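*Asks:* Just need the structure, nothing else, for what follows:
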Amino acid sequence: MGRTRPGPPAPRRRGDPGLFGPDSVSWQTHADPMMWVAGVRALYLQALHPRAVAGVMQNSDFRKDAWGRLLRTARYVATTTYGTTEAAEKAAARVRKIHRMLGADDPVTGERFGVDEPELLLWVHCAEIDSYLHVVRRSGFPLNDALADRYVAENRTSAALVGLDPADVPADTAQLARYFESVRPHLTAGADAREVDDFLRRPPVHRLLVPARALLWRRVAELAYESLPPFAHTLYGRPAPAPATVTRRLSSTGRLLRAIPSQVRWQLPPKHILTAVARLGPETRPAPYTASRAAAILDGPGTARRGDGGDGTRWGTPG
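*Replies:* As a prediction, the model looks like this:
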């Protein structure tokens, strides 16, 4: 019997891989430029929970600081994904400390509550994870069902960072869908949600930036709203195009943004991804084809081309 020739040794990575590491689905997914659209979708979705949105509106001037809130969320996700373990844990500790200090009044009952209630933390987490996963998949990023499940499971780490027990957090897409079914009766588009909607549709900007708002931001906000689940459109009272039309728009936007070289996109401060790659080696660069390769291994040829965003819509991802 002939000897089996050993394969090439695995690359020895230098430095701390952080909480997720280059072999995670999150490492590949969070580098995608469609995460910006996904972040706005998450804001739309989160605003439908009366207590969650009250906690935001009563503790900050959302209209004056909405851009800062979006950027801080993006930086936090980048730090916990691509930063060192120490950096991620420090960022999470700051968030937990702020949450412990804040409270708000229930808009219906007047009851005082803490913004770090597990119910609220879970809603914010699930709205974000659902939005990130839905938008990147529906816009053509190659994640099959198995990788989508792995992504949801990985991000129980994110839930633990903000103080949740991972055992209470959805571990796959089926559990995530069941969670939304359970919480839907408690969602509504109250006054706070409509204020968020109004801001996202027409954010105040300097008069010189009005043309840019019309050209760029409007498309982002419209895509984010259109990609919401149908129940959210019903609550907000604004219709959305047919699902197939939304998928085409997300796909075309995804192709356009992904055509911008990653080295250009990743130059935006604070350059978390470039810092992570410098720390761990060039082979750790996030890339869609890395996820695609993993999808093919998990499901076999031809099966990584289908996705489901949770609203019954089906689409194909690029092969």
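*Asks:* Please make it C-alpha for all contacts and neighbour counts, starting now.
*Replies:* Noted.
*Asks:* which residues in the stretch 201-319 of the chain form helices?
*Replies:* In the stretch 201-319 of the chain, the helices defined using DSSP state H, counting those that start in this stretch lie at 210-212, 218-226, 230-236, 243-258, 262-265, 272-280, 288-299.
*Asks:* Pick the most buried one from those.
*Replies:* When you average the neighbours per residue for each of the helices of the stretch 201-319 of the chain (mean count of other Cα atoms under 10 Å), helix 218-226 leads with a mean of 21.
*Asks:* among the helices of the stretch 201-319 of the chain, which is nearest Met34?
*Replies:* Met34 lies closest, by Cα to Cα, to one member of the helices of the stretch 201-319 of the chain: helix 243-258, at 6.2 Å.
*Asks:* so can I have JSON lines of the helices of the stretch 201-319 of the chain showing distance to Val135?
*Replies:* Conversion of the helices of the stretch 201-319 of the chain to JSON lines gives the following (distance: least, Cα to Cα, whole Å):
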{"stretch": "helix 210-212", "distance to Val135": "23"}
{"stretch": "helix 218-226", "distance to Val135": "8"}
{"stretch": "helix 230-236", "distance to Val135": "15"}
{"stretch": "helix 243-258", "distance to Val135": "8"}
{"stretch": "helix 262-265", "distance to Val135": "18"}
{"stretch": "helix 272-280", "distance to Val135": "20"}
{"stretch": "helix 288-299", "distance to Val135": "14"}
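*Asks:* closest one to His99 among the ones you listed?
*Replies:* Of all these, helix 272-280 comes closest under Cα to Cα, at 24.5 Å.
*Asks:* In terms of secondary structure, what does the closest one contact?
*Replies:* Using 3 or more Cα pairs under 8 Å, 6 or more residues apart in numbering; DSSP states H and E as the contact definition, the elements that helix 272-280 packs against are helix 62-82.
*Asks:* Let me see the ranges of the helices in the stretch 1-150 of the chain.
*Replies:* When assigned using DSSP H, counting those that start in this stretch, the helices of the stretch 1-150 of the chain occupy the ranges 25-29, 35-46, 50-57, 62-82, 85-101, 118-138, 145-154.
*Asks:* So what touches the second one?
*Replies:* When you say that, I think you mean helix 35-46. Outside of helix 35-46, the residues that reach it under the criterion Cα atoms under 8 Å, 6 or more residues apart in numbering are 52-53, 70, 74, 123-124, 127-128, 130-132, 134-136, 193, 196-197, 220-221, 223-225, 227-228, 232.
*Asks:* what's the spacing between Arg194 and Arg238?
*Replies:* The span separating Arg194 from Arg238 equals 11 Å under the rule Cα to Cα, to the nearest Å.
*Asks:* Could you also give me the structure for this second sequence? I'd like to compare it with the first:
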Amino acid sequence: MDYMRNYLTEYRDELQRTFTGTSGTPPEWVPRLAEGNDAGYYLPGSAVWAVHGHVATIIAGIRVLLMQALHPGALAGVYEHSGFQKDPLGRLANTIRWIFTVTYGSKDAAEAATLRVRKIHEHVRGTYVDGTGARRDYAANDPELLRWVHVTYADSFITANRIWGQAIPGGPDAYVREWAVAGQLMGVQDPPVTYAQVRDELERWYSSGVLRADERLAETVSFIRTPPLSPLLRPGYRILFAAAVASLEPKYRAILGIGPARLGPIPLPVITAARAVLGMVRLALGSHGPSELAARRRLQRLGYAQV
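*Replies:* Below is the predicted model of the structure:
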């Protein structure tokens, strides 16, 4: 019993360090989510809280990294300007901070966090070659690239939630409609508000020929497959990565150059195995994360019922 308790404690600490850069206690920005004088953009019972509060978001995060890398403009911005190779966990922690601040924070906190991201994006510029061979300029705040990031995010989080998550209040359309507010904060113009629109936009991008496979994409996929994680987390991550790959449509896997996990000709049951890994993560971290709990304290202070 003591061994299992100690193992779970060490496992929890490594998970927290990976996601936030700290362990034992939440990072300094999490308690501040209890501050503010408004309810924020999302409330308990919303589609966004239901999706983002589930551990299936871990697989969604892996999946969205793979999907976003398919666009050579988005990939160029990450590859040339971010520290994803030198400090991938730092970049992950910053991304999680933005998502959770927008999800659980006050409107002022969400807007301030978004402004920080957009200011960083102002310096992310360059050129890339698309799948048709045309050279194009890119900027991280370009509405086209922001839209690609937003749409692939929505699709990945809905897909992962459908396979490993829970029922979404109002269904996938409610999630897309609610998360469109986050897209607008980031500068996405007229973001999709139904899941059918998300799927239509992805199909248009695929049919446009812009998406591209090259050495840079192969290197990025290899890095996402084997990031520098703690040895304690690597076995579970391999399963979650394989599950994320299995959740992709075959046409996207073909561009990425990866296929479903197999033992010879036999497909491995990664969907089921991923459920077991996510169950372990939930056991280690608990059913309600510190960001959600901080938001609930703010809502209680403001007098909102049913929090």
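*Asks:* And the TM-score between them?
*Replies:* Remark: TM-score between the superposed chains equals 0.76 [TM-score structural alignment, normalised by the length of structure 2]; 260 aligned residues with a Cα RMSD of 2.6 Å.
*Asks:* ok, back up a step: which stretch among the helices of the stretch 201-319 of structure 1 comes nearest Leu143 of structure 1?
*Replies:* Between Leu143 of structure 1 and those, the tightest spacing by Cα to Cα is seen for helix 288-299, at 6.5 Å.
*Asks:* Looking at Arg194 and Arg238 of structure 1, which one has more neighbours?
*Replies:* Between Arg194 of structure 1 and Arg238, counted using other Cα atoms under 10 Å, the more crowded position is Arg194 (16 against 10).
*Asks:* in what helix or strand does the equivalent of the more buried one over in structure 2 lie?
*Replies:* By TM-score structural alignment, Arg194 of structure 1 lines up with Ala218 in structure 2. For Ala218 of structure 2, the host element (DSSP states H and E) is helix 215-225.
*Asks:* And the helices of the stretch 201-319 of structure 1: which comes nearest Asp149 of structure 1?
*Replies:* When the helices of the stretch 201-319 of structure 1 are ranked by distance to Asp149 of structure 1, counting by Cα to Cα, first place goes to helix 288-299 at 11.6 Å.
*Asks:* any idea of the angle that closest one forms with helix 145-154?
*Replies:* Orientation check (axes from the mean of the first three to the mean of the last three Cα atoms, to 10 degrees): helix 288-299 of structure 1 against helix 145-154 gives 110 degrees.
*Asks:* so where is helix 288-299 of structure 1 in structure 2?
*Replies:* Per TM-score structural alignment, helix 288-299 of structure 1 has no counterpart in structure 2.
*Asks:* Nearest to Ala189 of structure 1 among the helices of the stretch 1-150 of structure 1 would be which one?
*Replies:* Each of those was checked against Ala189 of structure 1 via Cα to Cα, and the shortest separation belongs to helix 50-57, namely 7.8 Å.
*Asks:* other SSEs contacting the closest one?
*Replies:* By 3+ Cα pairs under 8 Å, 6+ apart, helix 50-57 of structure 1 packs against strand 103-105, helix 118-138, helix 191-201.
*Asks:* Using a markdown table, please lay out the ones you listed together with distance to Ser252 of structure 1.
*Replies:* Below are these laid out as a markdown table (distance: least, Cα to Cα, whole Å):
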| stretch | distance to Ser252 of structure 1 |
| --- | --- |
| strand 103-105 | 41 |
| helix 118-138 | 11 |
| helix 191-201 | 21 |
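*Asks:* looking at these, which is buried most?
*Replies:* With neighbours defined as mean count of other Cα under 10 Å, the helices and strands packed on helix 50-57 of structure 1 peak in mean count at helix 118-138, which reaches a mean of 22.
*Asks:* ok, and for stretch 165-173 of structure 1, which residues are buried?
*Replies:* For stretch 165-173 of structure 1, a neighbour-count test (16 or more other Cα atoms under 10 Å) marks Pro166, Val169, Pro170, Ala171, Asp172, Thr173 as buried.
*Asks:* nope, stretch 47-61 of structure 2 is what I meant
*Replies:* With burial defined by 16+ other Cα under 10 Å, the residues of stretch 47-61 of structure 2 counted as buried are 47-61.
*Asks:* Closest to Gln184 of structure 2 out of those residues?
*Replies:* Once Cα to Cα is applied, the member of those that ends up nearest Gln184 of structure 2 is Val48, at 15.2 Å.
*Asks:* which position in structure 1 aligns with the closest one?
*Replies:* For Val48 of structure 2, the aligned position in structure 1 is Ser26, judged by TM-score structural alignment.
*Asks:* so who does that match touch?
*Replies:* Contacts here follow Cα under 8 Å, 6+ apart; on that basis Ser26 of structure 1 touches Phe20, Thr81, Tyr151, Glu154, Asn155.
*Asks:* Roughly how far does it sit from Glu89 of structure 1?
*Replies:* Using Cα to Cα, one gets 17 Å for the distance from Ser26 of structure 1 to Glu89 of structure 1.
*Asks:* Roughly how far does the most centrally placed residue in structure 2 sit from Ile224 of structure 2?
*Replies:* For structure 2, the residue sitting closest to the mean C-alpha position, by Cα atoms, centre = their mean, is Gly61 at 3.3 Å. Distance, Gly61 of structure 2 to Ile224 of structure 2, using Cα to Cα: 11 Å.
*Asks:* ok, now Thr20 of structure 2?
*Replies:* Applying Cα to Cα, one obtains 18 Å for the distance of Thr20 of structure 2 from Ile224 of structure 2.
*Asks:* What of Ala242 of structure 2?
*Replies:* As judged by Cα to Cα, Ala242 of structure 2 and Ile224 of structure 2 stand 11 Å apart.
*Asks:* top of the contacts of Ser26 of structure 1 by neighbour count?
*Replies:* The most neighbours of any of these, using other Cα under 10 Å, belong to Thr81, which has 28 neighbours.
*Asks:* I'd assumed Trp27 was in contact with that residue.
*Replies:* Yes: proximity of Thr81 of structure 1 to Trp27 meets the contact threshold set by Cα atoms under 8 Å, at 6.3 Å.
*Asks:* shared neighbours of these two, anything?
*Replies:* When contacts are counted by Cα under 8 Å, 6+ apart, Thr81 of structure 1 and Trp27 are jointly contacted by Phe20, Gly21.
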